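1. What would the 3D arrangement of this be:
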Amino acid sequence: MSDSQDIFAAGGVDAPEQPAPGAAQPYRVLARKYRPSKFSELIGQDAMVQTLANAIKRDRLAHAFLMTGVRGVGKTSTARLIAKALNCIGEDGQGGPTIDPCGQCEPCRSIAEGSFIDVIEMDAASHTGVDDVREIIEAVRYSSVSARYKIYIIDEVHMLSKNAFNALLKTLEEPPPHVKFIFATTEVNKVPITVLSRCQRFDLKRISAEQLSAHFGMIVEKEGVTAEQEALDLIAQAAEGSVRDGLSILDQAIAHADMDGDGQVKAVQIRDMLGLSDRSAVRRLFAKLLEGDSAALLDAISEQYKIGVEPLSLMNGLLSLSHQVTLFKVGRASDPTLSDSAKQQFADWSEQLSYPVLHRLWQLLLKGYQEVQQAHLPREACEMALLRVLCAGDMPDPGKLAKMLEQNGSVTASTATMQEAAPPPPQAAPVAQTTPLAPAPAPTETPEPQAGALPNDFSEVVKAVGRVSAVLESILIADMRLISLDAPNVIYQPVRAIGDSDIRKITEALRQETGRDWKFTEGQGEAQPSLVEREQQIRDAERQAILDAPLVKAAFEAFPDAVLLEDEDSRPQESRSA
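-> I've put the predicted structure just below:
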């Protein structure tokens, strides 16, 4: 018995249990445990690694690097690897900068542990001010303590204030030879261009689902866990290109699998854990949409809702499915996780569905997704959106509608009816080809009045004034309703108030044109429409005649939300300018 145990025994107290030798270390999450320790373990960033390797070999190292990309693609890990690569001295202590650091020398081990004095990591989110940058500026003047380079790693650099960025500019442009800066950010658009121009920028890409799935398979093997390939594929898809997100989900999935007792990560568990819809169930739901079976469609939605699938996830799955079918149709299918039966089903759908139908399906599903996203009742919004898609499937596209009408002999009859009941479309109508300053088109052009003769029609009065002033002409066209014309006397009713000065100018213009004094008098009684109002009446009649045509009626019955558009060039000048 040791002396310490004797002391406890003498006092009548049991000695505390001694910790077992080699006790287990605190658990580290997978995202930290499998952080890359060398560039060969950094997946999906081959172009950046090659650039850095060439720069090191040729001794063309930049003084500042900027790593940008979405969360979890390896920005901070890459910064630490660069710090290792630049400060590695090799196992024999004689090595230089290398793209393949040994991981055994003091700098490599200390950087990995985060305790190396010459590699300073700073979180810009909590050190945003000028004072924090001033400390860096003052410290860079001193050489490194034991390393080849003093390296500053500033994470989330976009969080620095404007003044802090400005304070750093001079040092960043001309740092001492022993100093390197490495910045990391997820929002590079917030970094001033003056900083970007002083850095060598690397855009880290999202990791593909195939690479993530293979990476997770290697990790579960190292962890002594088995996993279904479909489960790993689901995790890789849910990670959305982020290694850290995927490892966090995998960590949770392994814990969930252990609760079941067999230790295997299964796809059904991943779906339950993440609230994902079963891909085969989504395909069945898609088939119900195409079949037009509303009762089966609602039952399928209810079934998915009961097992915990969120309506938004269901809409997202249908959108993805619609996109995949379209890719199959253009011959660009690229999802290696699909089973043979799923590929065959996609191929069949791609043959059955035309491009217009697929486009319409995508638009309707996208609209439904937005509605479900904003709805207070997501399930009800999902059902209504999918029922709308189902009803839209019964509507023929314009091409098929035209063929149906043609086969029934409706096109010829409708065309003849339109020719009898309606004038040409707006773009070919006589109104569109005459100047908007003229009255309603007449079968023949009114001849110009002879010199000295008085105009006997109001349109001639308008033309005479127009030869002097376009402004005065517009007043006659838009603001004057004619009651009677007995040249040179005009009795009118104003659409809106016309100033006395304008009337004097109009009469003066007519005196110049006709050599006679004219008199305009505001009166009461039945008045004709103004020239603008008369033109609009003609256009309304033309539009109604088109809408009453059988072919157009059939089109509106097939497409209730359709709108008859008007050619911009055919609108009256007054309405366009307004």
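2. okay, CA-based contacts and neighbour counts for the rest of this
-> Fine.
3. where exactly do the helices run in the stretch 401-550 of the chain?
-> With DSSP state H, counting those that start in this stretch as the criterion, the stretch 401-550 of the chain has helices at 410-421, 430-433, 458-466, 470-479, 500-514, 531-548, 550-558.
4. Just say which of those is most tucked in.
-> helix 458-466 (a mean of 21; mean count of other CA atoms under 10 Å).
5. which secondary structure elements does that one contact?
-> helix 470-479, helix 500-514 (3 or more CA pairs under 8 Å, 6 or more residues apart in numbering; DSSP states H and E).
6. hang on, the earlier thing: how about the helices of the stretch 401-550 of the chain, which one is nearest G224?
-> For these, proximity to G224 was assessed by CA to CA; helix 550-558 is nearest, at 61.4 Å.
7. which element follows that closest one toward the C-terminus?
-> Following helix 550-558 in sequence order, the next helix or strand is helix 573-577 (DSSP states H and E).
8. all strands in the chain, in order from the N-terminus.
-> Applying DSSP state E to the chain gives strands spanning 64-68, 119-123, 150-155, 179-185, 200-203, 226-227, 264-265, 480-486, 489-494, 519-522.
9. ok, back up a step: make CSV from the helices and strands packed on helix 458-466 and add distance to P426 to it.
-> Below are the helices and strands packed on helix 458-466 laid out as CSV (distance: least, CA to CA, whole Å):
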stretch, distance to P426
helix 470-479, 21
helix 500-514, 33
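10. Can you tell me the closest non-neighbouring residue to A375?
-> The shortest distance from A375 to any non-neighbouring residue, by CA to CA, 6 or more residues apart in numbering, is to A381 (6.5 Å).
11. Number of residues surrounding that neighbour?
-> 21 (other CA atoms under 10 Å).
12. With the one 3 residues further on instead?
-> Residues near M384, counting by other CA under 10 Å, number 16.
13. V490 too?
-> Residues near V490, counting by other CA under 10 Å, number 18.
14. Quick one: residues contacting it.
-> Listed by CA atoms under 8 Å, 6 or more residues apart in numbering, the contact set of V490 reads 482-484, 518-521.
15. Relative to L405, how far out is V49?
-> 64 Å (CA to CA, to the nearest Å).
16. next one: T76
-> As for T76, its distance to L405 is 65 Å (criterion: CA to CA).
17. Check Q264 too.
-> Going from Q264 to L405 by CA to CA gives 61 Å.
18. Now for the contacts of V490: which two are most distant?
-> Between any two of the contacts of V490 (CA to CA), the greatest distance is 15.7 Å, for I483 and W518.
19. which residue sits closest to A238, ignoring its sequence neighbours?
-> G246 (7.2 Å).
20. Could you check how far that neighbour is from D233?
-> Distance from G246 to D233, by CA to CA: 10 Å.
21. Which of the two has more residues huddled nearby?
-> Ranked by neighbour count (other CA under 10 Å), G246 and D233 place G246 first, with 27 against 22.
22. quick one more, to check against the first:
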Amino acid sequence: MDDSADDEPTMPGMDLPETPAPAASSGPYRVLARKYRPQTFAELIGQDAMVKTLGNAIARDRLAHAFLMTGVRGVGKTSTARLIAKALNCIGPDGQGGPTIDPCGVCEPCRAITEGRHIDVIEMDAASNTGVDDVREIIEAVRYAAVSARYKIYIIDEVHMLSRNAFNALLKTLEEPPPHVKFLFATTEVNKVPVTVLSRCQRFDLRRITPDMLFAHFSAILQKEGVEAEAPAIWLIANAAEGSVRDGLSILDQAIAHADLDGGGRIGADQVRTMLGLSDRTAIAQLMAAILEGDSGGAIDLARAQYALGIEPVAMVRGLMDLTHAVTLAKVSRHDDPALAASDRERIGDWAKKLGFAPLNRLWQLLLKGHDEVLRATNPLEHLEMLLLRVIYAASLPDPGELAKLLESGGVPAMPLGAPPAPTGRESAAAAGPVPESAETPASALTIAQIHQLLESTGHHQLARQVYDDLKLVELEPGLLVYAPVPALDGDFARRLGEALLAQTGSRWQVRSGEGEGRPSLGQMRAAKLADNESRIRELPVVKAALAAFPDARLVEDDANHQRLNP
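-> Down below sits the predicted model:
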């Protein structure tokens, strides 16, 4: 009997799976931001002006002793400092080269600087070394010549973090350093760097990288990585980077991992949108349509549906702001977002044709104010719903100038002020009718309003005020005026009014108090009419919407005795 295991029968179900050989390790994974850090000035995207200036300075041997790179995060400040260090210390493949804007990358100084091990290129993080003692170490070391390089170079990152004493200690050395020393500073907050330091440096403002440059850069990296991606997905990442290459590469790293798990290795726009927590464009477009159509219930339902899917209310507000911005730019033919689908472009174009600049501007202002409210809210969904209602009722309102024109032209019905005017000068004359041309006006031609105006125009101001405010007419006939007794009209009132009417009309008047309550005075009739007008004006749809959008607004009377909304 053969003892060989190969000859032994195998029991069904006991076959062991073959274990694959472990893949050869290629070392720890390096994130894209480190893996694709620019190693030459040609790889530094978006900074052509600075590269040209440095190239000319190197070619003419007019190198400053200190450089300051400033700009937003991730645009290449530290990378630029390292490239300058390589450019100044490169000796070429044959070891005979001098400073060059195109360092070879193969000589020992270039390789050592790239690997961060060059003894004469010292990098310091000012956020961790802020004190004057750290700067004193630099001051002591600059006296000694470089060990193996052409220049001893100090790269200080986030230099604005140095303390005031540290800056002061550095000033003299920075102004007159030894010829073998160069200082390279990088900062995101140049306004915090003392002007005494700025004046001693050659400053380079690194620009934000445009979305189209980022799109091309990320597309090339994806090709090198062997990862497929939809163009709209890359555009979304480029826009989300906000001009920062490092931020964009971090997002791209995350998108690749997300695609590996969920997208079969292909980066899709929907996956990127979900990953970034962006609201769905289609849902935002539907929400915008509901706002423009005044469908308050539909808008709230759409917002709640998005919230249930995990979209934050503030992201929905941002989506509406982005869409409003896109429509406004489309009106001036300046909107070009490659990440948009053809249907989205068509929708934006249609809205741009239908909406004017004034409604779009009001919509933007309402959303901008609401964005901060939703962002700070303890219950963001409730604030979003209130914001949507406010926008629906206020975005399509005419501005105050347009509203005034509508009231004057009859576009919004103006309420007639049938009541007599206030008892003052021209205003009294306008409401009472034509002023009598002669002092002796027939008594039969006078109404109570004309009597009031006649008294006012002839200097009987006290009598005119009493007639307007307190006189409740019981009977008025030619030569007879009977009024209801009120405490404000003393016993001498009837005599004084009769004498004034005799003097102005040439006819004798019988003026006395009678029985009954009488009709309301001129002032009471006017107040009642104004209240009725205000009530009817408040019922106008345009005014109701304005008051709903601006609760603190009130109705006031202007000089022409018309009423209009005054925020």
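23. what's the TM-score here?
-> Taking TM-score structural alignment, normalised by the length of structure 2 as the basis, the two superposed chains have a TM-score of 0.71; 438 aligned residues with a CA RMSD of 3.1 Å.
24. which residue packs closest to G105 of structure 2, ignoring adjacent ones?
-> Nearest residue to G105 of structure 2, sequence neighbours excluded (CA to CA, 6+ apart): R111, at 6.1 Å.
25. quick one: what's aligned to the one you found in structure 1?
-> Alignment note: R111 of structure 2 maps to R109 in structure 1; criterion TM-score structural alignment.
26. What does P176 of structure 1 correspond to in structure 2?
-> In structure 2, P176 of structure 1 lands on P178 (TM-score structural alignment).
27. Likewise for L365 of structure 1?
-> Under TM-score structural alignment, L365 of structure 1 pairs with L367 in structure 2.
28. returning to what we had before: in a markdown table, list the helices of the stretch 401-550 of structure 1 along with distance to W349 of structure 1.
-> Shown next, in a markdown table, are those (distance: least, CA to CA, whole Å):
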| stretch | distance to W349 of structure 1 |
| --- | --- |
| helix 410-421 | 32 |
| helix 430-433 | 47 |
| helix 458-466 | 64 |
| helix 470-479 | 59 |
| helix 500-514 | 71 |
| helix 531-548 | 37 |
| helix 550-558 | 25 |
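29. Of the ones you listed, which is nearest S115 of structure 1?
-> Taking CA to CA, helix 550-558 is the member of these nearest to S115 of structure 1, at 72.7 Å.
30. what angle sits between the closest one and helix 531-548?
-> Taking axes from the mean of the first three to the mean of the last three CA atoms, to 10 degrees, one finds that helix 550-558 of structure 1 is oriented at 70 degrees with respect to helix 531-548.
31. Now find how far off-centre helix 550-558 of structure 1 is within its chain.
-> Centre-to-centre, helix 550-558 of structure 1 and its host chain are 35 Å apart (CA atoms, centre = their mean, to the nearest Å).
32. what's in contact with it?
-> 395-396, 398, 401, 405, 410-411, 414-415, 417-418, 546-547, 562.
33. Stretch 256-275 of structure 1 too?
-> 225-228, 230-232, 234-235, 253-254, 276-278, 307-310, 313.
34. List the buried residues for it?
-> 256-257, 263-267, 269-271, 274-275 (16 or more other CA atoms under 10 Å).
35. now, the most widely separated pair of those?
-> Within the buried residues of stretch 256-275 of structure 1, G263 and G275 form the most distant pair, 20.7 Å apart (CA to CA).
36. can you tell me how far the equivalent of D131 of structure 1 over in structure 2 sits from I139 of structure 2?
-> Counting by TM-score structural alignment, D131 of structure 1 lines up with D133 in structure 2. Counting by CA to CA, the separation of D133 of structure 2 from I139 of structure 2 is 10 Å.
37. With neighbour numbers in mind, choose between the two.
-> Relative neighbour count places I139 above the other of D133 of structure 2 and I139, with 16 against 13, counting by other CA under 10 Å.
38. Just want the most central residue of structure 1.
-> Nearest to the mean C-alpha position of structure 1, by CA atoms, centre = their mean, lies L366 at 11.8 Å.
39. tally of neighbours for A500 of structure 2?
-> Number of residues near A500 of structure 2 (other CA under 10 Å) recorded here: 18.
40. who touches the residue lying closest to L510 of structure 1 once chain neighbours are set aside in this structure?
-> Among residues not flanking L510 of structure 1 along the chain, V465 sits closest, at 6.0 Å (CA to CA, 6+ apart). Residues in contact with V465 of structure 1 (CA under 8 Å, 6+ apart) are 472-473, 506, 509-510, 513.
41. Please repeat the previous calculation with a cut-off of 10 Å.
-> 459, 471-474, 476, 505-513 (CA atoms under 10 Å, 6 or more residues apart in numbering).
42. likewise E175 of structure 2?
-> E175 of structure 2 makes contacts with 65-66, 196-197, 199-201, as judged by CA under 10 Å, 6+ apart.
43. ok, and these in structure 1?
-> Contacts from these that recur in structure 1, judged by both residues aligned by TM-score structural alignment, their matches' CA atoms under 10 Å, are 65-66, 196-197, 199-201.
44. Is A64 of structure 1 in contact with Q200, as I believe?
-> Yes - look at A64 of structure 1 against Q200 with CA atoms under 10 Å: they come within range, at 6.2 Å.
45. residues contacting the match of R111 of structure 2?
-> Here R109 of structure 1 is in contact with 37, 84, 88, 102-103, 115-116 (CA under 10 Å, 6+ apart).
46. Same check on M321 of structure 2?
-> If you count contacts by CA under 10 Å, 6+ apart, M321 of structure 2 has them with 284, 288, 315, 327, 363-368, 371.
47. please redo it, this time with the cut-off set to 8 Å
-> 364, 367-368.
48. which of the residues you listed still touch in structure 1?
-> Retained contacts for the contacts of M321 of structure 2 in structure 1, judged by both residues aligned by TM-score structural alignment, their matches' CA atoms under 8 Å, are 364, 367-368.
49. mind listing the helices for the stretch 301-450 of structure 2?
-> 313-331, 342-354, 357-376, 380-394, 400-409, 425-432, 448-457.
50. would you list those helices in JSON lines and tack on distance to P22 of structure 2?
-> Converted to JSON lines, the helices of the stretch 301-450 of structure 2 look like this (distance: least, CA to CA, whole Å):
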{"stretch": "helix 313-331", "distance to P22 of structure 2": "45"}
{"stretch": "helix 342-354", "distance to P22 of structure 2": "47"}
{"stretch": "helix 357-376", "distance to P22 of structure 2": "50"}
{"stretch": "helix 380-394", "distance to P22 of structure 2": "51"}
{"stretch": "helix 400-409", "distance to P22 of structure 2": "75"}
{"stretch": "helix 425-432", "distance to P22 of structure 2": "99"}
{"stretch": "helix 448-457", "distance to P22 of structure 2": "107"}
